[in-house]
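# Okay, here's the prediction I keep looking at, along with the sequence it came from:
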Amino acid sequence: MNTPISLSAYGWDEQRADAFAPHAAAGLLPARVLRVFGTLCDAVTAHGTVRADLTPLSARDPLDWVTAGDWAALDAAGDPAVLRALLPRRNVMVRSTSSKRSEGQVLAANVDRVVIAVAACGDVDLGRVERFLALAWESGAEPLVVLTKCDLLPEPGLGQLVADTAAAAPGVTVLAVSAATGAGTDVLTAALSGGTTVLIGQSGAGKSTLTNALVGSRAQAVNDVRDADGKGRHTTTTRDLLPLPGGGCLIDTPGVRGVGMFDAGDGVGQVFAEIEEFAARCRFHDCGHTAEPGCAVLAAVGDGTLPVRRLDSYRKLLRENAWIASRTDARLRAEQRRVWKRRSAEGRLTGEAKRGERQGRAGRAGDGRR
């Protein structure tokens, strides 16, 4: 423990205080998780920052693992301190892992905004931006797309990129910023004031450099992109929650190579809201938008209202999300079967033990009668 801190700067409010009341009665302290490494984490309390053991909160389901942004009940009596319980999460941002188990990975918890960082100086993959947006919308947080390193892309290229990105992100603010020159950072700083923001993007998108510019210090180490292919190195290796000078918090995350869907059907629908509007006008309610007569989606493609790229991306994300959902359902069913088998086996063992006890008592009673 060190310098006293106001937890309200980290998002503490009356609702969380009410949820924490039973833990306060047990003598525990409210704490927000700053970063996790192995079985330990750094957390902030009203008495300062502390390192804590999170072993008591170990869970089989990755969606229940402790992550940056979580609020927890902390037992400060030991060294290290111990996290005893998690407060209910208001929301989480989840992506699918690369494992064959089709599990979800929580990128951050209790966030109000998701900033999607995209390097303006490279080949911008709009389909990847749409993936990030689907996950952001699904979490319930407000997405914001930031084109970083805009000083490396002069006009008119930058203006066109902003327009193309905005077309792929309907209803989402798109900002062009440069941490090197400071261009656009004042607008971004104002947009992030208050609440908790998670910063996501590929390696080399300049997230750590942008984080340092927003925090106002060299909070994160930075590396140059590789000269060979222009791709970034994994500079940030943990998810770090940092306070912002103007209020609020920022969670910087490691760069991600893959952005898998995980139960993000509603998020996909929100990213492609115009396609869903067209689909509502199709002749058949179960139209697949491939070759059906009276398909309003295909008609929009035909008259140029809907770009082919958007429809292809929409189809791809829906297929992927459906596949992940089916794999997840199969995994859950398999786990449920294992639970049933274990309980059945335990029931048999208990029954056999009871029968053995009854037979033993009967035998002892018979010996007494003789």
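Received, thanks.

# going forward, measure contacts and count neighbours with C-alpha atoms only.
Noted.

# distance of residue 343 from residue 367?
When C-alpha to C-alpha, to the nearest Å is the yardstick, residue 343 and residue 367 sit 36 Å from each other.

# residues touching residue 141, list them.
For residue 141, the set of contacting residues under the criterion of C-alpha atoms under 8 Å, 6 or more residues apart in numbering consists of 91, 111, 112, 113, 114.

# looking at this, residue 36 is in a strand?
Yes. Secondary structure of residue 36, determined by DSSP: H, G, I helix; E, B strand; the rest coil: located in a strand.

# Name the residues of stretch 108-123 that are buried.
108-121 (16 or more other C-alpha atoms under 10 Å).

# Residue 50 belongs to a strand, doesn't it?
Yes. With three-state DSSP as the criterion, residue 50 is located in a strand.

# I'd guessed it sits against residue 34; true?
No. If you go by C-alpha atoms under 8 Å, residue 50 and residue 34 don't touch, sitting 9.8 Å apart.

# any common contacting residues for the two?
Contacts common to residue 50 and residue 34, judged by C-alpha under 8 Å, 6+ apart, are 42, 43, 44.

# Tell me the secondary structure at the last one.
It refers to residue 44. strand.

# neighbours around the nearest residue to residue 254 once chain neighbours are set aside, how many?
Spatially, and ignoring its direct neighbours in sequence, residue 254 is nearest to residue 236 (4.8 Å; C-alpha to C-alpha, 6 or more residues apart in numbering). Burial of residue 236 is recorded as 18 neighbouring residues (other C-alpha atoms under 10 Å).

# mind checking the SS state of residue 32?
Residue 32 carries the three-state label strand when classified by three-state DSSP.

# Next up, the contacts around it.
Contacts were defined as C-alpha under 8 Å, 6+ apart; by that measure residue 32 touches 10, 43, 44, 45, 68, 69, 70, 71, 72.

# this is the comparison structure:
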Amino acid sequence: MEDTMNQNTQNLFGFHEQALLTAQKYPNLTLGRITEHHKDRYIMMTSDKEMDAKVSGKWMYEVRDPSLYPTVGDFVLADTTHETAIIHELITRTSVLERKTAGLTSDGQLIAANIDYIIICQSMNENFNVRRLERYLSMAWSSGAMPVILLTKNDLTTQPDTFFNNASSVAIGVDIITCTDQHASGYQELEAYLKPGKTYVFIGSSGVGKSTVINHLLSEQKMETSEVGLNAKGRHTTTSRALFITSKGSIIIDTPGMREIQLDHADFESTFQDIQELSSSCKFNDCTHAKEPGCAVQKAIHDGILPIDRLHNYQKMLKELKYATERQAYLERQRNKSLSKLKVR
């Protein structure tokens, strides 16, 4: 690793101070950032080139936890003297976005790491879903990055204020911006929001226009896109996560459209901050906000301050979290039993 790295190079790749300090401890390894991930293969970007990469044999033998393997956005240290770089070190992440995988397991799926902002895309048509937005916000808040809501396709509605207000009602303290691809000025608000050297990951359901937005930001057709008509029906476009750099120096990570968002360590206190604050005024500390006397949450609903649908979604997601926690504990007990049997033998 070179002793010095100029400010322009640092900004270009989004290298943070911890990455640079860690790299100095390994002079024989090269600092890079993962730009693509395909099963057990990676593409790594260094200060002067892009390389195929894979983790070392020692890593594969010793590391069993999938969350400790590199993902898009990770900073790594690798031996680049071979045609395929060999990754030896994963630098501590400043943030990590993950979601619970579909199915019965409690494993998490890494989406991106070392991100500054999570751009949650929702289209202004019948694909817009407040309850789904709350789930995205929960996932975003738990990552350590800052969520931002991007309302796309504002040319498809005659009531953009309705969508904006619905998003605002559940996105406390979150910036909301809009865009359209129907005219040249449709992306001005988004372009002004993106800063050089900062990393932005775009997430959202299939068909909300993520790839179209990113293609515009990159000024070229990097990703396959599909037409989505007024009926909002479209096919899954992006199939893998990838990192790109815009001409203005912003770092963009695109992700596949998410058909399912399950819960895992979501930050509900941030997502449902309004309900949390109301709960502190309830008569009983263990109030379920159902029929208890002196319930501040129910009073807020009665007074028209809090939508009842928001409470119902809060309760539903809380129940899912409880189930996920109990299942994780059960799986851990089963794992410990299996280990005990092995020791006895």
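Yep, that arrived. Since this is a predicted model, take the numbers as computed values, not measurements.

# picking up where we left off before, would CSV of the shared contacts of residue 50 and residue 34 of the first structure with distance to residue 201 of the first structure and neighbour count be doable?
Supplementary listing: these in CSV, determined by distance: C-alpha to C-alpha, whole Å; neighbours: other C-alpha atoms under 10 Å:
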residue, distance to residue 201 of the first structure, neighbour count
42, 23, 21
43, 24, 26
44, 26, 23
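
# I'd like those residues as a markdown table, with distance to residue 173 of the first structure appended.
Supplementary listing: those in a markdown table, determined by distance: C-alpha to C-alpha, whole Å:
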| residue | distance to residue 173 of the first structure |
| --- | --- |
| 42 | 33 |
| 43 | 32 |
| 44 | 31 |
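
# Need the distance between the two termini of stretch 73-82 of the second structure.
Distance between the boundary residues of stretch 73-82 of the second structure (C-alpha to C-alpha) amounts to 22 Å.

# who touches it?
Counting by C-alpha under 8 Å, 6+ apart, the neighbours of stretch 73-82 of the second structure from elsewhere in the structure are 15, 19, 23, 26, 28-35, 70, 85-91, 93, 112-115, 243, 253.

# Sort out which of these are buried, if you could.
Neighbour-count burial (16+ other C-alpha under 10 Å) applied to the contacts of stretch 73-82 of the second structure gives 15, 19, 23, 29-35, 70, 85-91, 93, 112-115, 243, 253.

# dump the residue contacts of the equivalent of residue 55 of the second structure over in the first structure.
Aligning on TM-score structural alignment places residue 55 of the second structure opposite residue 54 in the first structure. With contacts defined as C-alpha under 8 Å, 6+ apart, the neighbours of residue 54 of the first structure are 39, 40, 41, 66, 82, 83, 84.

# try 7 Å
For residue 54 of the first structure, the set of contacting residues under the criterion of C-alpha atoms under 7 Å, 6 or more residues apart in numbering consists of 39, 40, 41, 82, 83.

# hey, where'd the strands end up in the first structure?
With DSSP state E applied, the first structure shows strands at 29-37, 40-45, 48-53, 71-75, 81-86, 92-96, 104-109, 113-119, 142-148, 173-176, 196-201, 240-243, 249-252, listed in chain order.

# Ok, which of those strands comes nearest residue 358 of the first structure?
Shortest separation from residue 358 of the first structure across these is recorded for strand 81-86, at 42.7 Å, computed as C-alpha to C-alpha.

# Could you tell me the end-to-end distance of stretch 66-83 of the first structure?
Taking C-alpha to C-alpha, the first and last residues of stretch 66-83 of the first structure lie 10 Å apart.

# matching residues in the second structure for that stretch?
Taking TM-score structural alignment, stretch 66-83 of the first structure hits residues 70-87 over in the second structure.

# same question, stretch 247-262 of the first structure
With the alignment judged by TM-score structural alignment, the segment of the second structure matched to stretch 247-262 of the first structure spans residues 249-264.

# now the matching stretch, how far from the centre of its chain.
Going by C-alpha atoms, centre = their mean, to the nearest Å, the spacing between the C-alpha centre of stretch 249-264 of the second structure and its chain's C-alpha centre is 5 Å.

# what comes up buried for that stretch?
When neighbours are counted by 16+ other C-alpha under 10 Å, the buried residues of stretch 249-264 of the second structure are found to be 249, 250, 251, 252, 253, 254, 255, 256, 257, 262, 263, 264.

# what do you get for stretch 160-178 of the second structure?
160, 163, 164, 167, 168, 170, 171, 176, 177, 178.

# Reformat those residues as TSV; add distance to residue 285 of the second structure.
Output for those, formatted as TSV (distance: C-alpha to C-alpha, whole Å):
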residue	distance to residue 285 of the second structure
160	40
163	35
164	34
167	30
168	28
170	24
171	26
176	34
177	38
178	40
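
# Which one of these is nearest to residue 322 of the second structure?
residue 170 (21.8 Å).

# which one is that closest one nearest to, not counting chain neighbours?
With C-alpha to C-alpha, 6+ apart as the criterion, residue 170 of the second structure has its nearest non-adjacent residue at 6.6 Å, and that residue is residue 134.

# wait, what's in contact with the aligned residue in the first structure for the one you found?
Alignment of residue 134 of the second structure against the first structure is given by TM-score structural alignment, with residue 130 as its counterpart. If you count contacts by C-alpha under 7 Å, 6+ apart, residue 130 of the first structure has them with 168, 169, 271.
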